[in-house]
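[1] I'd like to go over a predicted model; first the sequence, then the structure.
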Amino acid sequence: MDVLKERLIKTLNLTKDFFNHISEEDLKLKISDVPSNTIGEQAYCIVGARESYLEALKIGEWAGFKCSLLESHNKPLIVSKLEETQSDIERFLQESSSEINMNLVMDLLEHEVQHHGQLIRYAYANKFAFPKSWNVRYTV
């Protein structure tokens, strides 16, 4: 269980590094010639999943998707929401005295990593560099 929590926290940090690294203008980028939303809309999904999975962890089961991020192309707001949700998740994992549904933790980890794969494709398609932490973790 501790290893899973540690991996989740490392993954959340990588996401934060990515969004801190890119410019606000990059949030509007898509992948050309394929169905694609924007990088900022990827952030919307990430923040919403974090909020929704945290709620699910608190009640022990999935309760639906909700997202408080209202602007998907506002870098300071996105970074703030990523930091807030990461802090909330870390606090819950540290302070939880009840039995945690580890399947939900795994689902959140898988969701976050799946977005990392998508963000790698966005970066390659739009020819921008990765933060150093991504070069180390993913050899990009």
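    Received the coordinates, thanks.
[2] CA only for contacts and neighbour counts going forward, please
    Will do.
[3] wait, doesn't residue 47 sit right on residue 83?
    No - the criterion here is Cα atoms under 8 Å, and residue 47 misses it with residue 83 at 9.7 Å.
[4] adding another structure so you can compare the two:
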Amino acid sequence: MLNIILTNLENRFDVFNDILATVDDNDFHKKLDVPKNKSIAEHLWCVIGARQSFARAIQAGEWQGFECSLDTEAGPAAYKAALDKATAIFHRTVRDLDTWSDDREALLAQLYEHEVMHEGQLIRQVYGLGLSMPATSTWA
């Protein structure tokens, strides 16, 4: 099961990179006129922070709290750099683990659930802005 979750996470990572690559500066911080809507930037900020936070948690074997290193007002290039860095931190954490415990696997599953939730929200956002989802998104 562990390898399935890791493979599925990699697919989500690709989707977020592809979304970021196709969105221009004008749409990046734009919100839809619906209650509690978040911009693409706000969703990606949460994804970046989650990758950073879950990497720390998986390494420690328990939740360590949420933190995101990125300023929410940054532009797409800064988000791309932060997304790449958070992904690299996650990969390094997984690669360097000696053993997987049930607690670590549960944290990994929670990260996967978080990524899937944000992908669904981004599908709504991207389509609401009149844009197209990348082909890598199997849910769109």
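    That came in fine, so what should we check first? What you see is a predicted model; the values in this text were computed from it and never measured.
[5] what is the helix ranked longest in the second structure packed up against?
    Assignment by DSSP state H gives helix 102-128 as the longest helix of the second structure. Other elements packing on helix 102-128 of the second structure under the criterion 3 or more Cα pairs under 8 Å, 6 or more residues apart in numbering; DSSP states H and E are helix 2-22, helix 40-60.
[6] how near is the residue lying closest to residue 140 of the first structure once chain neighbours are set aside to residue 119 of the first structure?
    Excluding its sequence neighbours, the residue lying closest to residue 140 of the first structure (Cα to Cα, 6 or more residues apart in numbering) is residue 134, at 6.8 Å. Distance, residue 134 of the first structure to residue 119 of the first structure, by Cα to Cα, to the nearest Å: 11 Å.
[7] give me every residue that touches the counterpart of residue 134 of the second structure in the first structure.
    In the first structure, the residue matched to residue 134 of the second structure (TM-score structural alignment) is residue 131. Applying Cα atoms under 8 Å, 6 or more residues apart in numbering, we find residue 131 of the first structure in contact with 17-18, 21.
[8] selecting buried members of those residues in ChimeraX, what would you type?
    Burial among the contacts of residue 131 of the first structure is assessed by 16 or more other Cα atoms under 10 Å; the matching ChimeraX selection reads:
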select :17,18
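[9] spatially central residue in the second structure, please.
    Among the residues of the second structure, the one closest to the centroid is residue 47, at 3.2 Å (Cα atoms, centre = their mean).
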